[in-house]
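Visitor: Got a sequence here, can you model it:
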Amino acid sequence: MTITYEWRGDFDNSAVNALHAEGFDHRPVNADWLTRVHRHSLGWVCARHDGDLVGFVNVAWDGGAHAFLLDTVVAVGHRRFGIGGGLVAEAARQARTAGCEWLHVDFEDDLRSFYFDACGFRPTTAGLVAL
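Guide: Next comes the predicted model:
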């Protein structure tokens, strides 16, 4: 299986909405991802197989040294092939090229192995407030 990764790649809002709904197990919504990422993100990575969007990660940032992974998602039928790790690796490469010094991520407990073992993140102390 050949997967291509595109930094700031073109995408269709409906494709990201469908991928997000499938990957995060929620009903589809009509979010304007294009406006969102162009307004708030350092960039994003699209993973494609035969032209179809099979993975996506948004890279938000603070305009300086810190970048943040958001919405890392791979289509259910394309999981366990290293696509998620490829998305994160490309996001890290591009954030480093942009001058970022840190790449942050938060995740649910069942993804610890993915982020720590497969992607090389290390545990840190962090906090969260529900708003």
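Visitor: all contacts plus neighbour counts: C-alpha atoms, from now on.
Guide: Will do.
Visitor: what's the following helix or strand after the helix or strand that contains residue 68?
Guide: Here residue 68, judged by DSSP states H and E, is contained in strand 66-74. Counting by DSSP H and E, the element after strand 66-74 in chain order, helix or strand, is helix 83-97.
Visitor: in that next one, what counts as buried?
Guide: For helix 83-97, the neighbour count (16 or more other Cα atoms under 10 Å) marks 83-92, 94-96 as buried.
Visitor: just stretch 68-83 next, same as before
Guide: So for stretch 68-83, counting by 16+ other Cα under 10 Å, buried means 68-75, 83.
Visitor: That stretch: end-to-end distance?
Guide: 19 Å (Cα to Cα, to the nearest Å).
Visitor: now the other sequence, so there's something to compare against:
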Amino acid sequence: MLRTRNISASDHPAVHALLDKADLAPPGAYGPGDLGVVVAEDEGAVVGAVEFLFDTDFGRDEGRPDHPGPQTWVFSLAVAGAHRRRGVGRALLAEAARQAQEAGNTYLALAPAEGDDEDDRHAFFRMCGLMPIEHDVPCAAWGGPVSEVLSSKTADQGR
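Guide: Below is the predicted model of the structure:
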């Protein structure tokens, strides 16, 4: 059964491997006060991870007026290949949104990676309640109200 939970020290190698396989830069060691990291676990194995940071203001700092103000920024989201299209990614984003809401944030944002399956990623983010923030901007960020992410279909699957 799928469940989401905060990362533990024993999860670090699995999370690094997931991020590496997804061509996302693995971080260094996680420390107190660093990124929020949630893992998805299925039958005792880590099958997905999301890294995020509360109270960021990416976009406006870069002079992008259409970008919303303070938000929770998702740095990376990775799901093991055999577990894709099973609600793992959605459960991870929902848990990041739940924690964002608990921290007083009302907006969740990210920048989808570019690549061959970009259309699939965009469709996934739309299903999770996210939309492009700016149009016609290279590497445009996507985002949405935390409430939209939490109310998206099956958002509570991993809890």
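Visitor: who are the neighbours of the strand holding residue 68 of structure 1, in terms of helices and strands?
Guide: Packing contacts for strand 66-74 of structure 1, counted by 3 or more Cα pairs under 8 Å, 6 or more residues apart in numbering; DSSP states H and E, involve helix 13-24, strand 52-61, helix 83-97, strand 102-104.
Visitor: Can you lay out the buried residues of helix 83-97 of structure 1 as a markdown table showing distance to residue 46 of structure 1?
Guide: Formatted as a markdown table, these follow (distance: Cα to Cα, whole Å):
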| residue | distance to residue 46 of structure 1 |
| --- | --- |
| 83 | 10 |
| 84 | 11 |
| 85 | 12 |
| 86 | 10 |
| 87 | 7 |
| 88 | 11 |
| 89 | 12 |
| 90 | 10 |
| 91 | 10 |
| 92 | 14 |
| 94 | 13 |
| 95 | 15 |
| 96 | 18 |
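Visitor: From the buried residues of stretch 68-83 of structure 1, pick the one nearest residue 15 of structure 1.
Guide: The shortest approach to residue 15 of structure 1 among the buried residues of stretch 68-83 of structure 1 belongs to residue 75, at 10.8 Å (Cα to Cα).
Visitor: Return the residue of structure 2 aligned against that closest one.
Guide: Aligning on TM-score structural alignment places residue 75 of structure 1 opposite residue 80 in structure 2.
Visitor: Surely its match and residue 48 touch.
Guide: Yes - with contacts counted by Cα atoms under 8 Å, residue 80 of structure 2 reaches residue 48, the gap being 6.0 Å.
Visitor: Just give the number of residues close to residue 137 of structure 2.
Guide: 10 (other Cα atoms under 10 Å).
Visitor: Confirm that it sits in a helix.
Guide: No - Residue 137 of structure 2 is assigned coil when assessed by DSSP: H, G, I helix; E, B strand; the rest coil, not a helix.
Visitor: Could you report the separation of it from residue 109 of structure 2?
Guide: On the measure of Cα to Cα, residue 137 of structure 2 and residue 109 of structure 2 end up 15 Å apart.
Visitor: residues touching the residue nearest to the spatial centre of structure 1, list them.
Guide: In structure 1, the residue lying closest to the centroid (Cα atoms, centre = their mean) is residue 57, at 1.7 Å. Each residue near residue 57 of structure 1 by Cα atoms under 8 Å, 6 or more residues apart in numbering is listed here: 44-46, 69-73, 87-88, 91.
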